Every structure is written in C-alpha cells, then in structure tokens.
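*Asks:* Sequence first, then the predicted structure, then my questions.
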Amino acid sequence: MEPPLLILAGGTGFLGQHLRRNFTRAGYRVRTLSRRPRHPDDLAWDGRTLGPWAAALEGAAVVLNLAGRSVDCRYHAVNRYAIVRSRTDSTRVLGDAIAACRNPPALWLNSSTATIYEDTIGAAPANTEATGRIGRGFSEMVAQQWEAEFNLAALPRTRRVALRTAIVLGADGGALPTLARLARRGLSTPHGHGQQWVSWLHIEDFCRAVEFLVAHPALAGAFNLCAPEPLTNAALMALLDAHYRPRWHLPQPRWLLEIGAFLLRTETELLLKSRKVVPQRLLEAGFRFRYPTCAPALADLLPQLP
C-alpha cells in the first residue's frame, strides 16, 4: 500500500525541514516544491506558473504551502512588492493546480501569520480567531491579501486551513539563535520599552499542531498557531538574561534599534510590534501543548544552541 502523499511548497527553510522530518516519521511520502530541488523527490517550480509539478498533486493527501519571501528586510517598494507577490502568486497557482485535479488533495494548508492582528496594547484582550482585531498596516495587509487569495479558488472537495503562525522558536533556525547570540553579548535587555507582547510557539508544538489539523477532518478555516501564554518582550529578554547571565547589559532604546535595523537592512517592526494572540480554536478542538509557557520552552531549546 502506497504511503499518503504530502506536497510541501517552500519547504527548504527552518519550518519546512522540521515538517518534512516530522511527516516522514509519521509515514508520509513528502515531495517538496522548490526553486532549487535538492532531493530526488523534489519538484522544480517557480512559485508563479503551472508546470509539470502540478501533476504530482493528483491524489495527494495534503498540500502544505510555506512559500513566501522573508520579511527580514527593509520595507521599501521593491521588497514590499516581492513580499506580497511571493505569497499571493504561490497561493494562486496552487489553487489553480488543485482545481485542475481530477482527484484533488483532501486538504490544503496554507501559511498565514499572527501578524494579521493589530498591535495589542497593555492589558487589552488577546486576539482570537473569532474576536481578533485585524490591523491596517503593511504587514497586516500582506496577511489579508494572502488569506484572500487562499480563499478565492472554488475547491469544493478540498478542506482548507490557514495557519496564522506566530514566532516559532527552535534551536536550528528562526529568531531564537539570533536573540540568544545577542543576549550572550549583553543585549539581553528589553527592546524599546519592552511592553510589546510576543506570541510564540515551540517548534515541536508547531509540528504537532499541523499534524493535529491534518488528522481532524472537521477542522477548517483560520487557526492561530501560537502558545496559549504570550509574554511581554521584557519578560522574554529576562528569560534569556537569566540563562546567559552576561557580564554587562547594553540598553536597547527605540532610536538605537532604528539605527541597527537600518545598518542590518531590516525593520524594527519585527521586534517592536505587539502581538498578543491566543490559539482559541486549537484549544477548543482538544489540542494540548507540550510547551504552553515560554520558560520551559527556552529551557529545552537554549541548551541545544551551539
């Protein structure tokens, strides 16, 4: 009997590599759509146009799309265009490919982001899928266009799930290795005023949540993928500080972060936006987190860092 097939688009990065290993261990055959195929089972695509790769979707159990240009850049016009188009183009062409299948995939999961919600200040309620306040800035509009493209195709035989993913913490990729490296050097102080909320998720719980959504065919629509306990930036940096105990502490006021972001060709929004999000739908569906709070998650991950 053939193993179930999972088509993974944009699967060569941090999240994609973990998902590939996770679903391979679970008994799936995983084929990755990539601009630079590396493995015999990889399929070449450009993320914009239909091609021979589309035939592989026929009869697949799952299509999982993680494709999208990194937001770790300056938000000038060229990069803004690339950020939006890399997400909407890849989503559109996957929808076209699924619509053309005679035996379409049973499930299509598509990346989105917890950044779709507006800044949450102070003690304001956290954003749930039902009550979250959608923002109006550039990053929030990117997420809205992304999800709109995802929901546009007429696919009556394919279940769709949008993954509104928060910051995923892992020892081998994402934001944590950079934060840890800086914390060792004394930059374990709050970013700006430090009261901005951080929604996060351990990489193990990220993979488990995706697997949970695959395994429960009644679940569809948007899901917040984040731990149930967000924390402030100051609290996060305090946890890093307690682990590394640097010999000195360098303040990180907003003006200094702006200079640093300019020199590193990135944006301070990645550190200063207040994301207070909770996974209401996952919890109501019965998902249980292994790392619901950040201290145990960091205690697991930080010793794994080089």
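*Replies:* Great, that's in hand.

*Asks:* From now on I want contacts and neighbour counts done on CA atoms only, so please keep to that.
*Replies:* Fine.

*Asks:* Quickly note the distance from whatever residue is furthest in space from the centre of the chain to residue 200.
*Replies:* Distance from the centre of the chain peaks at residue 247, with 33.6 Å (C-alpha atoms, centre = their mean). According to C-alpha to C-alpha, to the nearest Å, residue 247 and residue 200 sit 27 Å apart.

*Asks:* thinking again about what came up before, now do the SS call for the residue farthest from the centre of the chain.
*Replies:* Under DSSP: H, G, I helix; E, B strand; the rest coil, the three-state class of residue 247 is coil.

*Asks:* contacting residues around it?
*Replies:* residue 186 (C-alpha atoms under 8 Å, 6 or more residues apart in numbering).

*Asks:* What's the local residue count around the nearest residue to residue 144 once chain neighbours are set aside?
*Replies:* Distance criterion C-alpha to C-alpha, 6 or more residues apart in numbering; nearest residue to residue 144, sequence neighbours excluded, is residue 116 at 6.7 Å. Per other C-alpha atoms under 10 Å, the neighbour tally for residue 116 reads 26.

*Asks:* Structure two is appended below for comparative analysis:
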Amino acid sequence: MKILITGGTGLIGKELAKLIMTHELVVLTRNPYRARQQLSYINHDKLKFIQTLDGLNDLNSYDAVINLAGEPIADKRWTKKQKQVICDSRWTITQKLTNLIKQSQTPPKVFISGSAVGYYGNHSVGTFNELNDLHNDRFSHYVCANWEKIALSAQSENTRVVILRTGVVLSTHGGALTKMLLPYKLGLGGTIGNGKQYLPWIHMVDMVRAIVYLLESPQAHGAFNLTAPHPTTNKEFSRTLARCLSRPHLLFTPKWLIKLLMGESSELLLDSLGAKPKRLHDLGFQFHFTRIEPALRNLLHLNH
C-alpha cells in the first residue's frame, strides 16, 4: 500500500509510522533532513519525503492518505493571531488534500483525517458517543466542525473518509502527560477546578492501533471517537497519577486561576468531555488499555 502522511513527524505520526512501515510511506514535511532523522528506523526504500503538495495534480498513485497535520492547540495562549494559525494549519492542508482526491481518476481508497473530541464542546451530561449530536459555540468546536466538513467533502463511492475525534493521547514522549510529570513528581500535582469534568484519554498504543484498524477496515467511514472506553474525571486522573508516582495529592488549582493564566484556552482543561468510542467498539476494535491506572502504570513502567 502506498500511503501519503501529513504530520508524520508529530507525536502520533512517529508512533503510527512504526506500525505501517512495511508499506510505502510518503511523508509531507517542511524539513526532509530532520524528518529522515526522526524516522530513521524505517527502511530508506520504504520512505520518501515531499515538501509541498503544490506540484501534485492528483493522488492517483496513492492507496491511502492519513492527515495528522496541525498546530498544537494547547501550546500557546489563544490570541486572535494564534487562533488563525490553529485553524489555517488544519483547514488549508485538508482542503488541498480534498481537492487532489477529487481531481483523481483513481483516488485513494481511504482518507483518514484528524479532528478532536473538542468537536462536542463542554457537556455536563456525563458520557456520550458519536451518535449524540452535541456541540456548542466553543472555539474548539468551531475548529473541528469546519475541519471535518472539509475532509468529508472528499467522500465518494471510490474514497471512504474516516474522521479521528481524538481525546488526550497519553505518551511519555510528548503531549499532556509529559507536561504533568514534573509537577506531580515534585508533589505539586492536583485537581483542576472542581475535578468533576471528564477527561477523554487514550493510551498512545491504542491510538495508533485504532488508526491502523480503521485504515484496514473497508466498512469504516465517518467520525470515530478515539478515546478509551472508560473516560475518567479530572479528580480521579489526578489522584491516580499521584498514586502511581507515590506522591501526595493535596493541592488543587481553582477555576479562576486557570482562566486567568490561560484565557479562552482554559476550556481545554475545564470542559467536561465524557466521549466514549461506541463506533470503534461496534466495529470490533479491542483496546489494550481501557482504564486509567493500568494505562499510567504501563506508560511509567510500573509493574506493581
């Protein structure tokens, strides 16, 4: 299979590449030299790089496209300028890929494109799944809704489109967990706000396994929640991480302080998103990590 990947050197992309490196991979990257170093474990014969899509008229030679590109949403305060960067980094490349698929006589059989559970907005209804039509006027919904709309326009009888509504991906090589580890190891970790908000998490191993499963399942199309079957509250996640690290869990960060420090992007920490992976489950996917404590113990290499 010949697969075009965007975001191939990102946190998820690098792990995904390990599972699909027997295929012919073409990675879109601004810096092929650095990308080659980051993906050095892949046989040179199986790996090519392109720096732009502008020279392509179609995607006739590709069997699949996996679109994981996008500016990290939580790394900077959401100024007006940063919001535009977040949108453009997702929408522009997705639109280019969609156009190329539509211009192809023999288009890729599958287009897998990123999104996030932020699509649903803040909900205090407890848990929900892809069949619940939940959304609101949050910025994260605005970003994801248009991102998905662009990707889904590539759907045809020749190309199935799969949308990845991703939760918080847990990894020790980057992302949210990596940022939390130092304060928790210092005994400074604690609950955020009232701690009742749901955190939709997924272990990196299950994240990339699920993408491959969707890639290889001809009947899979539409939006899928890439979250573990048992979302946890912020308080339970915080307590569990402290317990795994044998550290106290005494502190908490009030809601007003989070809002003061982060501004509008505080919704990433304060919104409740109890998203469950109903469609993945119905498709037959088996998670390796369904509950938070075994997932954290695995990531932190704890056997007891």
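*Replies:* Yes, it's here. Because the structure is a prediction, the values reported are computed rather than measured.

*Asks:* Please identify the residue in the second structure that aligns with the residue nearest to residue 144 of the first structure.
*Replies:* Mapped onto the second structure by TM-score structural alignment, residue 116 of the first structure lines up with residue 119.

*Asks:* quick one: its match from residue 137 of the second structure, how far?
*Replies:* Distance from residue 119 of the second structure to residue 137 of the second structure, by C-alpha to C-alpha: 10 Å.

*Asks:* before we move on, what about residue 293 of the second structure?
*Replies:* Taking C-alpha to C-alpha, one finds residue 293 of the second structure at 33 Å from residue 137 of the second structure.

*Asks:* Check residue 281 of the second structure too.
*Replies:* 29 Å.

*Asks:* more neighbours, these two?
*Replies:* residue 281 (14 against 11).

*Asks:* Aligned against the first structure, show me the partner of the more buried one.
*Replies:* With TM-score structural alignment as the criterion, residue 281 of the second structure matches residue 283.

*Asks:* who touches its match in this structure?
*Replies:* No contacts exist for residue 283 of the first structure under C-alpha under 8 Å, 6+ apart.

*Asks:* Distance from the chain centre to the helix or strand where it lies, please.
*Replies:* Following DSSP states H and E, one finds residue 283 of the first structure within helix 280-285. Centroid separation between helix 280-285 of the first structure and its chain, computed with C-alpha atoms, centre = their mean, to the nearest Å, is 18 Å.

*Asks:* so residue 83 of the first structure makes contact with residue 73?
*Replies:* No. Look at residue 83 of the first structure against residue 73 with C-alpha atoms under 8 Å: they stay out of range, at 9.7 Å.

*Asks:* Could you check how far stretch 174-185 of the second structure is from the centre of its chain?
*Replies:* Relative to the mean C-alpha coordinate of its chain, stretch 174-185 of the second structure is positioned 18 Å out (C-alpha atoms, centre = their mean).

*Asks:* Can you point out the buried residues in it?
*Replies:* The neighbour-count check on stretch 174-185 of the second structure (16 or more other C-alpha atoms under 10 Å) flags 175, 177, 181, 184 as buried.

*Asks:* same thing with stretch 280-291 of the first structure?
*Replies:* 280, 281, 282, 287, 288, 289, 291.

*Asks:* residue range for the longest helix along the first structure in the second structure?
*Replies:* Scanning the first structure for the helix with the most residues, using DSSP state H, yields helix 77-99. Against the second structure, the aligned range for helix 77-99 of the first structure is residues 80-102 (TM-score structural alignment).

*Asks:* And residue 191 of the second structure, what's its match in the first structure?
*Replies:* If you follow residue 191 of the second structure across to the first structure using TM-score structural alignment, you land on residue 190.

*Asks:* and the nearest residue to that match once chain neighbours are set aside, which of the three is it?
*Replies:* In this structure, residue 190 of the first structure finds its nearest non-sequential neighbour in residue 234, 4.7 Å apart by C-alpha to C-alpha, 6+ apart. Three-state call for residue 234 of the first structure (three-state DSSP): helix.

*Asks:* What separation do you get for the residue nearest the centre of the second structure and residue 118 of the second structure?
*Replies:* What sits nearest the mean C-alpha location of the second structure, by C-alpha atoms, centre = their mean, is residue 166, with 4.0 Å. For residue 166 of the second structure, the distance to residue 118 of the second structure (C-alpha to C-alpha) stands at 8 Å.
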